[in-house]
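In: Below: sequence and its predicted model.
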Amino acid sequence: MLSAKSAEVVEATLPVVGGAIGDITPRFYDRLFAAHPELLRDLFNRGNQANGTQREALAGSIAAFAAALIANPDQRPDAMLARIAHKHVSVGIDNEQYKVVHEHLFAAIVDILGEAVTPEVAAAWDEVYWLMANALMAIEERLRAEVAAGTDQTDLWRPYTVVARHQETDTVTTYLVRPADDGSLPASRPGQYVSVRTELADGAHQIRQYSLSGGADNALRFSVKRDGEVSGHLHDNLHAGDTVELAPPLGDIFLAEGDGPVLLASAGIGNTPMTAMLDHLAATGSARQVISVHGDRDQLSHAFRADLEQLTAKLANATAHVFYEQPLGEWPAERTGLVNLSTVEVPVGTTAYLCGPLPFLRAVRGQLIEAGVPAADIHYEVFGPDLWLGAGA
């Protein structure tokens, strides 16, 4: 992996570079978008750039990769790389863009750290960058081949026709779409997402990922919560009969086959991929013990509430535990407030899947570990930039 000489330099300078990464990444993005404004317009999430979460995610991933190389020089952090690679393929990142990122990232490092970036330091961190970039490019190439093998489409983006739209709650809409060319649907796994590319009023082509929310006859089903410019645009403008561009389903967190107990824990719109997993289990007549846990504000904000009840009833060995912070009407006291797994029996051998905001993920993951679930058996998905990369999650 990392050469011995570079490992020494990186280990010595990691506190300095890591401490400055919060300043380096804004400078990097400013330089990148000044040179390539089309990337902000048509590739990067403008909302996440504006609120800084994308910048935090990049900083976290680079620092975490370097730290992993130092801590475990013979082991590549593939879980972290896989998460990034799936996102990259889903939006159309190509190998040439790694050269562009390298140019502006290292210029930003020099801008911020100045004379501290000696030729030796620059060479060591250059090695870190290309180890990470080359590993990602290799994973992404394999992913693209897998996607191509599972569909008859040749381009990443494919037009789909909206065949139905359903209002789950005041803020959540589900879309059923079919290929506009009447071709076959791409393969997907329960828990994965699709990327949606749409043209906004200012002509920008913005991309967002939305989880598939269950099976449908000869159609893809995905759900959108109104919480930004793209989701709002879709809610207001995408109706039955309209056309929308989608990339094939991707995502490294999906329901694995097996016969052991499975726990699906979510908060808010995080139950979208969990609904897809539960739907798959019900459709296949699974005999697995299934424990669904969901937290929401109240009954009216709880999307897929009927789906949870119906799918749980279809399974032979399934239970559902719903927590409301502000329940409407009578609701059990032990299910009022935030999700608390101390009131839920978690059997030995459980594989857990989590989706929701970071505070929820941290809390529930801690509760599962306390209940004896190994960290390796706890899988999580977070909507938006993953600020938890490399944090031991």
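Out: Nice, I can see it.

In: contacts, neighbours, all on C-alpha from now
Out: Will do.

In: quick one: contacts of stretch 236-251?
Out: For stretch 236-251, contacts defined as CA atoms under 8 Å, 6 or more residues apart in numbering pick out 83, 86-87, 90-91, 147, 156-165, 180, 186-189, 191-198.

In: One more pass at 6 Å, please.
Out: 86, 156-164, 188, 192-197 (CA atoms under 6 Å, 6 or more residues apart in numbering).

In: Just those: which are in helices?
Out: His86 (DSSP state H).

In: ranges for the strands of this protein?
Out: 158-167, 172-179, 193-199, 205-211, 220-225, 243-246, 262-267, 290-296, 318-324, 351-355, 378-381 (DSSP state E).

In: Report the distance from the last one to the chain centre.
Out: A distance of 10 Å separates the C-alpha centroid of strand 378-381 from that of its chain, computed with CA atoms, centre = their mean, to the nearest Å.

In: ok, second structure coming up, stack it against the first:
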Amino acid sequence: MLSPQSIPVVRATLPVIGAAIDEIAELFYAKLFADRPELLRDVFNRGNQANGEQRRALAGSIAAFAAMLVNDPDTRPDVMLARIANKHASLGITASQYKLVHRHLFAAIGEVLGEAVTEAVAAAWDEVYWLMANSLIALESRLYRAANVADGEIWRQMTIVEHRSETSDVTSFALVRTDGEPAGDYQPGQYVSVQVELPDGARQIRQYSLSHAPGNPQWRITVKRVRDGVDPDGEVSSWLHANATVGDVLTVSAPFGELVLPPGDEAPLLIASAGIGVTPMIAMLEHLVSTGSSRPVTVIHADRAPSAHALREEQERCVAALPNARLLTWYEEPREFSGQSRTGRVDLSDVDLPKGLIAYLCGPLPFMRDLRANLLLRGVPARDIHYEVFGPDLWLV
């Protein structure tokens, strides 16, 4: 909670900071990487830096946190903080790095806003920063303890034991620990980071959902080759598709991620995905099958075409094995129209949704925004709609 003397200062300056926060974030990253170029080379996603998504996500999270402190001081944005903390933990971020971020962020604020940053303004926003940073540090420390690792010590070597093409641009890799130890447990819906050394020597990191249910002797990640025209263009997924094969060793993190099925709940579920967003949902569905769940489950998937629908047969098998489950699919390309599938974008207007529904969404942001808005109109409370974003979380921007 902000101190009484800081609340009016933050409230008064929030419009100014908010209007400039994108410029501040851009300058912050420029200063950070000039000081510590290895962070851009080996920690931060160079693609998200090139297209500006990481900058916009940082700006949105800071502005949203500050607005919450002054407008709703008795609550915390726990969902937002948990999502950021899990992503940080999957990169091995530690408490000491928050001091480095503070130094360059406040240098950027001072440079962009100039004389507007009085002593009182600097002190108030310093308080905002450390309230957010200390919350994240505490959450990340708990995540490391839950993973049975020291803070930041998340990495292990894993060998590829199976390489399977799912579609023309999606491949699954089965992994075992190189040291012979068990792969380890995780919660259905979680992801791991994979670090690869690229031809220029950079060790870039990307997150991939574990696309099998817990309990398998192997971990599995399912990777879509990214071709979005951004420079660098899907450099890790492209490297994995072009180079990774059976017998190769990958550097893989402990599992993290907050989009998980809570244990012991029997509420009806909506499990909705689009494109490669199907991967964490397959783990959830396999888990429901393996635990003999009888809860009502509505599964929705949207894709370009049936031939682009990765893990489609596994999804269909899981739904068929659940006594109270149904699968609804939408495909954009009518020439590949298949069975009971529908064409176009997902439309829930004629889909019967049970009361007490809990929704899990994963896919491109426009898909999740549309679906969330539709669910809210249908009376599903916001607290019961959960989502996972592949990449920086731009929901608040």
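Out: Noted; the coordinates are in hand. Owing to the predicted nature of the structure, the values given are computational and were not obtained by experimental measurement.

In: Can you pull the TM-score for these?
Out: The TM-score (TM-score structural alignment, normalised by the length of the first structure) is 0.96; 388 aligned residues with a CA RMSD of 1.6 Å.

In: Indicate which one of the strands of the first structure is closest to Leu387 of the first structure.
Out: strand 378-381 (11.2 Å; CA to CA).

In: returning to what we had before: of all the strands of the first structure, which one comes closest to Ala68 of the first structure?
Out: Minimum separation from Ala68 of the first structure across these (CA to CA) falls at strand 378-381, 19.4 Å.

In: how far apart are the closest one and its match in the second structure?
Out: Compared with the second structure after fitting, strand 378-381 of the first structure has a mean deviation of 0.5 Å; criterion: mean CA distance after the TM-score superposition for the first structure.

In: how about that strand, aligned to which bit of the second structure?
Out: Taken onto the second structure by TM-score structural alignment, strand 378-381 of the first structure occupies residues 385-388 there.

In: Would you mark the buried spots in that stretch?
Out: 385-388 (16 or more other CA atoms under 10 Å).

In: Who are the contact partners of the equivalent of Tyr160 of the first structure over in the second structure?
Out: Aligned by TM-score structural alignment, Tyr160 of the first structure pairs with Met158 of the second structure. Met158 of the second structure sits next to 175-178, 249-250 when contact means CA under 6 Å, 6+ apart.

In: that older thread, any chance you could list what contacts the match of strand 378-381 of the first structure?
Out: Contacts for stretch 385-388 of the second structure (CA under 6 Å, 6+ apart): 359-362.

In: try it again with 7 Å
Out: Under the criterion CA atoms under 7 Å, 6 or more residues apart in numbering, residues 259, 358-362 lie in contact with stretch 385-388 of the second structure.

In: can you redo those as TSV with distance to Pro334 of the second structure and neighbour count?
Out: What follows is the contacts of stretch 385-388 of the second structure, written out as TSV (distance: CA to CA, whole Å; neighbours: other CA atoms under 10 Å):
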residue	distance to Pro334 of the second structure	neighbour count
Leu259	32	23
Ile358	31	21
Ala359	28	24
Tyr360	27	25
Leu361	24	28
Cys362	23	26
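
In: Farthest-apart pair in these, please.
Out: Ile358 and Cys362, at 13.7 Å, using CA to CA across these.

In: contacting residues around Gln167 of the first structure?
Out: Contact partners of Gln167 of the first structure, counting by CA under 7 Å, 6+ apart, are 173-174.

In: Return the distance of Ala320 of the second structure relative to Val289 of the second structure.
Out: Separation of Ala320 of the second structure from Val289 of the second structure (CA to CA, to the nearest Å): 10 Å.

In: Same question for Ser349 of the second structure.
Out: From Ser349 of the second structure to Val289 of the second structure the distance is 28 Å (CA to CA).

In: Map Ser213 of the first structure across to the second structure for me.
Out: Counting by TM-score structural alignment, Ser213 of the first structure lines up with Ser211 in the second structure.

In: Check whether Ala310 of the second structure really touches Arg164, as I assumed.
Out: No. Contact criterion CA atoms under 7 Å: Ala310 of the second structure and Arg164 do not qualify, at 11.4 Å.

In: For the two, indicate the residue with more neighbours.
Out: Ala310 (26 against 13; other CA atoms under 10 Å).

In: can you list the buried residues of stretch 385-388 of the second structure in CSV and add distance to Pro255 of the second structure?
Out: Shown next, in CSV, are those (distance: CA to CA, whole Å):
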residue, distance to Pro255 of the second structure
Ile385, 22
His386, 19
Tyr387, 17
Glu388, 15
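
In: which among these gets closest to Arg56 of the second structure?
Out: Ranked by distance to Arg56 of the second structure (CA to CA), these are led by Glu388 at 17.4 Å.

In: roughly how far apart are the closest one and Gly18 of the second structure?
Out: Glu388 of the second structure is 25 Å from Gly18 of the second structure, by CA to CA.

In: Kindly report the same for Glu111 of the second structure.
Out: With CA to CA as the criterion, Glu111 of the second structure and Gly18 of the second structure are 15 Å apart.

In: Show me which of these two is the more surrounded one.
Out: Neighbours per residue, other CA under 10 Å: of Glu111 of the second structure and Gly18, the larger number sits with Gly18, 18 against 14.

In: my guess is that one meets Ala63, correct?
Out: Yes. Contact criterion CA under 7 Å: Gly18 of the second structure and Ala63 qualify, at 6.0 Å.

In: now the helices for the stretch 251-397 of the second structure?
Out: 278-290, 312-321, 365-377 (DSSP state H, counting those that start in this stretch).
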